[in-house]
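# Following is a predicted model, sequence given first.
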Amino acid sequence: MEPLYVEKAGKKLRCGYTTGSCAAAASKAALKMLLTCDDIHTVSIKTPKGPVYTAEIMDIKREKDSVSCAVIKDGGDDPDVTTGAYIYAKVTIKDEEGIAIDGGHGVGRVTKPGLDQKIGEAAINSVPRKMIKENILEVLNEFDAVNRGVQVIISVPRGEEIAEKTFNPKLGIVGGISILGTTGIVEPMSDDAIVQTIRTEIRMRKAEGRSTLLAAPGNYGLSFLSEKYQMDESIPVMSSNFIYDTVRIALEEGFEKLLFVGHIGKLVKVAGGIKNTHSMYGDHRMEILSDLSRNYLNLDSELSECVMTDEAVRIISQAEISDKVFPRMANEIKRNMEAWADGKMDIEIIVFSNENAELVSTKDAHDFLTDTLSIK
């Protein structure tokens, strides 16, 4: 099977396959071996995106009425912590009709509302469940055994250990990894995977009954909220660089109030209308601060020499215009975010600088902060 490749930033990168694809392939192989009593060493499935995945089958084990086998997760050139994990499927024929899917050792359990599966269910998401069922049905049809019942148990040795390096503990998935994937394909450096994680976290906050969503771009924001306000780090949603996407998802998920808390190095870009704050989409921090300052004093030459925004904060403060420039910046951030939300959300802003010092906030930001601590 020829590897799949994608072009990212001018580089040719190899795609991988999701844990969902691995689970479906292992399930198909195990059932086929159970019905034929013959070992097989490769199996092919069609991924939801279209390409066929041919997986190598490992560690075949037989019992009286079941077969288990594994597929090794290959994330391609994506820095995926699950790469190398063995994704096992144990398939058993049942007396009653139907296909039952559950998680075994190393597959997490859902403990919070708002996730793809209900509380108490194995963290095997909807698309992987559909893939497993479709491939089980394909084998049952092939052997004219559609009236047979099948139980599938997915397990991942070391899954609990691997999960500690993922978002699962924060999301309330305990005991192991999630079996994931909407396309069946892992695209290296996939923006979509990050955005889907953001959406999942926002849905969880909604399911918790929160009326105000709190978001922060990253760990600096979490540290600031924890240190200054003793905020539980499980409350804020981490937006990473996807500021615009976070605003749009919050709107789509029904939030009417949003509080965004972040370091000036990220949020000043939003004052200039930049939707994704990753440096690959441009920097412009000093240009934006120069434009804001120019209304009161021309600091173009001084600010153009700055590498870090905290140095720019020092220059603006020494020029005694910080009480004008930073409120103007915060209001521009607020104005742009509310425009991205089509004017349907009230958005407030808190911006901090190094040493976790609050630099500026918009008018109702601290009221919103209080709201985020309550569940209504």
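Nice, thanks for sending it over.

# From now on I want contacts and neighbour counts done on CA atoms only, so please keep to that.
Will do.

# who touches Ile177 in this structure?
Gly106, Val107, Gly108, Ala123, Val156, Gly159, Glu160, Ile162, Ala163, Thr166, Asn168 (CA atoms under 8 Å, 6 or more residues apart in numbering).

# from the residues you listed, which ones fall inside strands?
Of these, the ones assigned to strands by DSSP state E are Gly106, Val107.

# Save the contacts of Ile177 as JSON lines, and put in neighbour count too.
Below are these laid out as JSON lines (neighbours: other CA atoms under 10 Å):
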{"residue": "Gly106", "neighbour count": "22"}
{"residue": "Val107", "neighbour count": "27"}
{"residue": "Gly108", "neighbour count": "28"}
{"residue": "Ala123", "neighbour count": "27"}
{"residue": "Val156", "neighbour count": "26"}
{"residue": "Gly159", "neighbour count": "21"}
{"residue": "Glu160", "neighbour count": "18"}
{"residue": "Ile162", "neighbour count": "18"}
{"residue": "Ala163", "neighbour count": "22"}
{"residue": "Thr166", "neighbour count": "16"}
{"residue": "Asn168", "neighbour count": "21"}
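
# Ser178: which of the contacts of Ile177 is nearest?
Ala123 (4.9 Å; CA to CA).

# State the helix or strand in which the closest residue to Lys275 other than its chain neighbours lies.
Spatial nearest neighbour of Lys275, chain neighbours left out: Tyr244 (4.9 Å); criterion: CA to CA, 6 or more residues apart in numbering. Using DSSP states H and E, Tyr244 falls within helix 243-252.

# Please compute how far that helix lies from its chain's middle.
Centroid separation for helix 243-252 versus its chain: 14 Å, with CA atoms, centre = their mean, to the nearest Å.

# Surely Ser27 and Ile99 touch.
No. Ser27 lies out of contact with Ile99 (CA atoms under 8 Å); the separation is 11.4 Å.

# who's more crowded, the two?
Neighbours were counted for Ser27 and for Ile99 using other CA atoms under 10 Å; Ser27 has more, 32 against 16.

# how many neighbours does the closest residue to Glu287 other than its chain neighbours have?
Leaving out its chain neighbours, the residue that sits closest to Glu287 by CA to CA, 6+ apart is Ser304, at 7.5 Å. The criterion is other CA under 10 Å. On that basis, Ser304 has 14 neighbouring residues.

# this is the other structure I want to compare:
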Amino acid sequence: MTQSKPPLRRGWTTGSCATAAAKAAWLVLQGHEPPASVWITLPSGREVAFSLCQFTGTPDAPCAAVIKDAGDDPDITHGAIIRCTVRALPSGAGIVFKAGPGVGTITRPGLPLPPGEPAINPTPRSMICTALAQANNNILPDAEVTISVDNGEELAQRTLNGRLGIVGGLSILGTTGIVMPFSCSAWIESIHRGVDVARAEGLPHILGATGNVSEKAGQALYALPDIALIEMGDFAGGLLKYIRHHPVPRLSIAGGIAKMTKLGQGCLDLHSSRSRADMAALAQLAAQHGAPDGLPAQIKVCPTVAEAFLLSSTHNFPLGNLIAQKAWDVAHHTLAPAPVRLDVLVFDRMGTLVGKATEAALL
């Protein structure tokens, strides 16, 4: 008898950790002993407790720290130390947010905050304001809040921050305060912000790619700047549906043979665990377009799309273009009615263009 796996453990966003650290630091600033833990309020209204791992700073500017626990989510910030330093400001100043070491600064328009602001998103800012008011007899104090992340600048190199114009470190994120394991919400959010930045910059052409090889090959083909590149990954639907409501003049979709086959078969989530290529349908597509005798039957029993493509290549049959066209049809339908010029590029593992579609065709 097989045992069921335990449920995946949820974690906390950087915004929640910063909120707890800010509340603890404010309490110390008011003369309280450094607390072992504090309670904060999530956007849902739920109350949760956080343990503090360290207190530093000075009596006029105490600093509290929380170790981020991302639960069972493969988050690069899991285990990072989130610090918050709080100091009092003159009456009427309100809450002023600052980026400390390891927290980025926004340099481009299109994000939820204007250029020059620390990359502390609106929801974490609101959570921090609520926490400080709770610790101040329900009155919002006048205070400077500086958030930092140990090794944040190095961690940020593994994110899309540089491409989005966030320099110097990580963003303090979170819309619910909770990290849902493998929810993919952070990736999709980064896709949306990438489109927002491209639109704000007035870019005429952006490229969404499933991976590094197709991204580099597509960028070279069109000589696109880095800011025009959207790391779509497996979330074709996340990109296409957002552009449907936030159009750009031109969009290129680039990907490998297998993922573009799945897109052409109507899959908008291209992850291997959530969608599979239908080899029988691929064989039928080849047969409908004049594939040599015997090739469709061989394609049907191929274990992978890559193998089917190699077989087609030995017969000089343009399977890549058929895959690109079917993917174009699905992407165009998903974008409609947005007036977006669309093309689809299919690359092999070496970055060679093996299929392209730029408009509707009779298939």
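Sure thing, it's come through. Note that the structure is a prediction, hence the values are computed from the model and not measured.

# Please state their TM-score.
After superposition, the two chains reach a TM-score of 0.89 (TM-score structural alignment, normalised by the length of the second structure), with 352 aligned residues with a CA RMSD of 2.3 Å.

# just to revisit the earlier point, show me what secondary structure element comes after the helix holding Tyr244 of the first structure.
Next element after helix 243-252 of the first structure (DSSP H and E): strand 257-263.

# Could you tell me the end-to-end distance of stretch 175-190 of the first structure?
Chord length of stretch 175-190 of the first structure, first to last residue, is 26 Å (CA to CA, to the nearest Å).

# Show the contacting residues for Lys98 of the second structure.
Glu117, Pro118, Glu144, Val145, Thr146, Ile147.

# Let's have those in JSON lines, adding secondary structure and distance to Glu201 of the second structure.
Listed next are the contacts of Lys98 of the second structure as JSON lines, based on DSSP: H, G, I helix; E, B strand; the rest coil; distance: CA to CA, whole Å:
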{"residue": "Glu117", "secondary structure": "coil", "distance to Glu201 of the second structure": "18"}
{"residue": "Pro118", "secondary structure": "strand", "distance to Glu201 of the second structure": "20"}
{"residue": "Glu144", "secondary structure": "strand", "distance to Glu201 of the second structure": "31"}
{"residue": "Val145", "secondary structure": "strand", "distance to Glu201 of the second structure": "30"}
{"residue": "Thr146", "secondary structure": "strand", "distance to Glu201 of the second structure": "29"}
{"residue": "Ile147", "secondary structure": "strand", "distance to Glu201 of the second structure": "28"}
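
# Scan those and report the most crowded one.
Ile147 (29 neighbours).

# Could you pull out the helices in the second structure for me?
14-29, 122-134, 152-156, 161-164, 185-200, 212-222, 236-245, 257-264, 279-288, 295-300, 305-314, 319-335 (DSSP state H).

# Nearest to Ala228 of the second structure, out of the ones you listed?
helix 185-200 (6.2 Å).

# In the first structure, which residues correspond to that closest one?
Alignment of helix 185-200 of the second structure against the first structure: residues 192-207, by TM-score structural alignment.

# cool, and stretch 64-75 of the second structure?
The aligned range for stretch 64-75 of the second structure in the first structure is 69-80, by TM-score structural alignment.

# in that stretch, what counts as buried?
Cys69, Ala70, Val71, Ile72, Lys73, Asp74, Gly75, Gly76, Asp77, Asp78, Asp80 (16 or more other CA atoms under 10 Å).

# now do stretch 197-207 of the second structure
Val197, Ala198, Arg199, Leu203, His205, Ile206, Leu207.

# can you tell me how far the counterpart of Val107 of the first structure in the second structure sits from Leu285 of the second structure?
Using TM-score structural alignment, the partner of Val107 of the first structure in the second structure is Val103. As judged by CA to CA, Val103 of the second structure and Leu285 of the second structure stand 50 Å apart.

# what does Thr176 of the second structure give?
Taking CA to CA as the measure, Thr176 of the second structure falls 44 Å from Leu285 of the second structure.

# Which neighbouring residues are in contact with Ala217 of the second structure, exactly?
Phe347, Gly351, Thr352, Leu353.

# which position in the first structure aligns with it?
Matched to the first structure by TM-score structural alignment, Ala217 of the second structure sits across from Phe224.

# starting at the chain centroid, how far to the match of stretch 64-75 of the second structure?
That offset, for stretch 69-80 of the first structure, works out to 18 Å (CA atoms, centre = their mean).

# neighbouring contacts of that stretch?
With CA under 8 Å, 6+ apart, stretch 69-80 of the first structure has contacts from 13-19, 22-23, 25-27, 29-30, 55-61, 82-90, 186-189.

# Show the end-to-end separation of it, please.
One end of stretch 69-80 of the first structure to the other measures 22 Å (CA to CA).

# Same check on stretch 11-22 of the first structure?
26 Å.

# ok, back up a step: can I get the buried residues of stretch 197-207 of the second structure in JSON lines with distance to His332 of the second structure?
Formatted as JSON lines, those follow (distance: CA to CA, whole Å):
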{"residue": "Val197", "distance to His332 of the second structure": "22"}
{"residue": "Ala198", "distance to His332 of the second structure": "20"}
{"residue": "Arg199", "distance to His332 of the second structure": "19"}
{"residue": "Leu203", "distance to His332 of the second structure": "20"}
{"residue": "His205", "distance to His332 of the second structure": "16"}
{"residue": "Ile206", "distance to His332 of the second structure": "15"}
{"residue": "Leu207", "distance to His332 of the second structure": "15"}
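
# Give me the distance between the residue most central in space within the second structure and Ser214 of the second structure.
In the second structure, the centroid-proximal residue (CA atoms, centre = their mean) is Trp187; its distance is 2.1 Å. From Trp187 of the second structure across to Ser214 of the second structure, the span is 18 Å (CA to CA).

# before we move on, what about Gly104 of the second structure?
Distance of Gly104 of the second structure to Ser214 of the second structure, given as CA to CA: 28 Å.
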